[in-house]
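A.B. asks: Here is my input, please return the structure:
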Amino acid sequence: MHFDLRDLELFVAVAEAGSIAKAAEHCHTVASAVSKRLSDLEGRYGTAFLARSSKGVAPTPAGLALLARARAVLYQAGQLDRELRGYSAGIRGQVRVFANISAIVEFLPAALASFLSAHPEIRVHLEEHVSGVVARAVAENLADLGIVSDIAGADGLIMIPFREDELVLIVQPGHPLASRERVDFREALGSDLVGLHSDSALHYRLLRAAADAGRPLNLKIQVTSFDAVCAMVAAGLGIGVVPRAATTPYTASLGLVPVGLNDDWAKRRLHLCVRSLEALSAAARLLLDHLAGATA
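C.D. replies: As a prediction, this is how the structure comes out:
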């Protein structure tokens, strides 16, 4: 191996700061030492990772590739450090879990409470992300296990059925569909829609449904969370599609009306996902088995 963690730390700091001097100050060292280490790193690999100019520095194409990997390596090294320190504090394992908002709000509170009650020596680090990000994090070993909806792009991951949730339409009380108990999604396509951002699994689901209906998807605004969808619908910017149970507190407090969807895709299956069962730590395997056993 032709580098150490300090090389990566300094390279990431320089790439993010756009300046060797600023990165040196941030890393509590001198600029000449930073410059020397990075020059030596470039020399060992025979390629430039930074393009230098009078305005500062910027990653080259090779530098961008190194930057992505270096961030992942440093993140994992930090996680390892925290986990090992946890052992000295009496914690016998830590599990990194990435999950979408539906799983976090609807299913994980009770499941994690019972798990941690049975295993108080284990610490769970939980982060909320959209399903696509969750799958990538598990594939890149940034998370031990994930919970995602039915998505493409999860090739290579082991998928274990977890739970089902229901997508509903949310509208203001005065909307023409507010008096209906259930509708076909095609009936909503004449209205402006508040949607999630383009990276989300739900965005692709709605695009496909609109294409199948031969109608355009009139996206008025795109946001990054389901509570934001509810807030925008309440502000009169359109209607939205959200998981029923995950957003009930928001829809109730904002006076919105949930309307059931007849479409088959409105019933979503959530999955647990891991890279490899064999590579899981003992703590992660315990949590996976607990969650898989808690399926309904």
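
A.B. asks: drop to CA atoms for contacts and neighbour counts, all remaining ones
C.D. replies: Noted.

A.B. asks: Tell me the gap between the stretch of helix or strand A77 belongs to and the middle of its chain.
C.D. replies: A77 belongs to helix 61-88 when assigned by DSSP states H and E. When C-alpha coordinates are averaged (Cα atoms, centre = their mean, to the nearest Å), helix 61-88 and its chain have centres 18 Å apart.

A.B. asks: helices or strands up against it?
C.D. replies: helix 5-17, strand 93-99 (3 or more Cα pairs under 8 Å, 6 or more residues apart in numbering; DSSP states H and E).

A.B. asks: If you count neighbours, what's buried in the top strand by length along the chain?
C.D. replies: Taking DSSP state E as the criterion, the chain has its longest strand at strand 158-171. Judged by neighbour count using 16 or more other Cα atoms under 10 Å, the buried positions of strand 158-171 are 159-171.

A.B. asks: ditto for stretch 224-232
C.D. replies: 225-232.

A.B. asks: try stretch 257-271
C.D. replies: 257-261, 266, 269-271.

A.B. asks: quick one: which of the residues you listed is nearest A282?
C.D. replies: Checking the buried residues of stretch 257-271 against A282 by Cα to Cα gives H271 as the nearest, at 20.5 Å.

A.B. asks: So R123 belongs to a helix, correct?
C.D. replies: No: R123: not assigned to a helix; according to DSSP: H, G, I helix; E, B strand; the rest coil it is strand.

A.B. asks: and for comparison, fold this next one:
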Amino acid sequence: MRLDFFDLQLFLNIVDTGSLTKGAERSSISLQAASERIKKLEQHYATTLFIRHAAGVKLTIAGQTFAEQALLLAQQRKQLEQAMSPYAEGLTAQMSLWCNSSAQSEYLPTLLPQYLVENPHVHIDLKEAESNDIIQAIEKGSAKLGLISSFFNSQQLQTLDFFDDPLILICPTDHPLKIHTELKLIDSLNYPFVGLMQYHSLQQSIETQAKLLNCAIQYRLRLPNFTAIAQVVANGVGIAIMPKRAAQRLSSQYAFHQIELTGEWAKRQLLLAAQNFDELPTTYQHFVQFLLSQKAKLILDED
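C.D. replies: Okay, the predicted model is just below:
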């Protein structure tokens, strides 16, 4: 027997009115039909739910248990209908994802189209910001979810590993450093650099590493994005440090040599960050699960 919500409501109407006749009337069915439905329930559960008497009906102990569970199911059904009705009416779910420049340019364009096609009711507002600013926004509650670099202190937040995002050095194809396949940062600091603008957290992090080596980076030019940097490096202006994935993407457009950087500082990761992932709204939790499930796709794309 398949449990029918109509039968549950009929049962509750009978309990509420104390009468099979009145319960049938409230459910808009005949007394005979109501009696047959209750009889089938009792046969299915192999127990008596009501004791019938001249004044109406009274619940048995089994009937009381059934009534408690039927009420819970009826309430849950109502909650389900309330939760789902906005989607039937075309409601859209709005999410904001804060991300650093590397995530915004190198990872999300690969993943977001699939998610948006599969979830047509969802709108995503991408907010590009520096990792430090994202961390502060999440801590203050003005942001719910972010993609940040492991460079930065996020101990007050929960984080999940999203993807490795190492840094490499690129140089012109005729540059003296082209003989190297890997390099320490200090071995590159005697050469002129092309860098991101001063406000970029990535460039600030690279400069911090140089200061730890008692060196200062010599900039010939500062530019707003990785594409512009790759172009001027390929034209022989200087060397630069950028995420490996960005360099691999741009190497098909511009001719430059790629050199692995040694040291833990260069082996950074992208992290998903939130105050508490379990307390995120359902839409955000679903999106996080999607992003984590797509890591294999990013590896395949990289290969």
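
A.B. asks: elements contacting the longest strand of structure 1?
C.D. replies: helix 226-234, strand 239-243, helix 244-254, strand 257-261, strand 267-274, helix 282-293.

A.B. asks: mind checking which of those is nearest V133 of structure 1?
C.D. replies: Nearest to V133 of structure 1 among those is strand 267-274 (12.3 Å), distances taken as Cα to Cα.

A.B. asks: On the three-state scheme, the residue in structure 1 sticking out farthest from the centre is what?
C.D. replies: With Cα atoms, centre = their mean as the measure, structure 1 has its most outlying C-alpha, relative to the mean C-alpha position, at S32: 38.2 Å. Assigned state for S32 of structure 1: helix (three-state reduction, three-state DSSP).

A.B. asks: Could you do K220 of structure 1 as well?
C.D. replies: Applying three-state DSSP: K220 of structure 1 is strand.

A.B. asks: wouldn't it be in contact with G236 here?
C.D. replies: No: using Cα atoms under 8 Å, K220 of structure 1 is not in contact with G236; the gap is 10.6 Å.

A.B. asks: for the residue nearest to the spatial centre of structure 1, what are its contacts?
C.D. replies: For structure 1, the residue nearest the mean C-alpha position is H129 (2.4 Å; Cα atoms, centre = their mean). When contacts are counted by Cα atoms under 8 Å, 6 or more residues apart in numbering, H129 of structure 1 touches 98-101.

A.B. asks: Mind putting those residues into JSON lines with neighbour count and distance to Y204 of structure 1?
C.D. replies: Formatted as JSON lines, the contacts of H129 of structure 1 follow (neighbours: other Cα atoms under 10 Å; distance: Cα to Cα, whole Å):
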{"residue": "F98", "neighbour count": "28", "distance to Y204 of structure 1": "20"}
{"residue": "A99", "neighbour count": "28", "distance to Y204 of structure 1": "18"}
{"residue": "N100", "neighbour count": "21", "distance to Y204 of structure 1": "15"}
{"residue": "I101", "neighbour count": "23", "distance to Y204 of structure 1": "17"}
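
A.B. asks: Which member of the residues you listed is positioned nearest L291 of structure 1?
C.D. replies: Closest to L291 of structure 1, out of all of the contacts of H129 of structure 1 and judged by Cα to Cα, is A99, at 12.6 Å.

A.B. asks: Distance of the closest one relative to R136 of structure 1?
C.D. replies: Distance, A99 of structure 1 to R136 of structure 1, using Cα to Cα, to the nearest Å: 12 Å.

A.B. asks: circling back to that earlier point, mean shift between the longest strand of structure 1 and structure 2?
C.D. replies: Following superposition, strand 158-171 of structure 1 is found to deviate from structure 2 by 1.3 Å on average (mean Cα distance after the TM-score superposition for structure 1).
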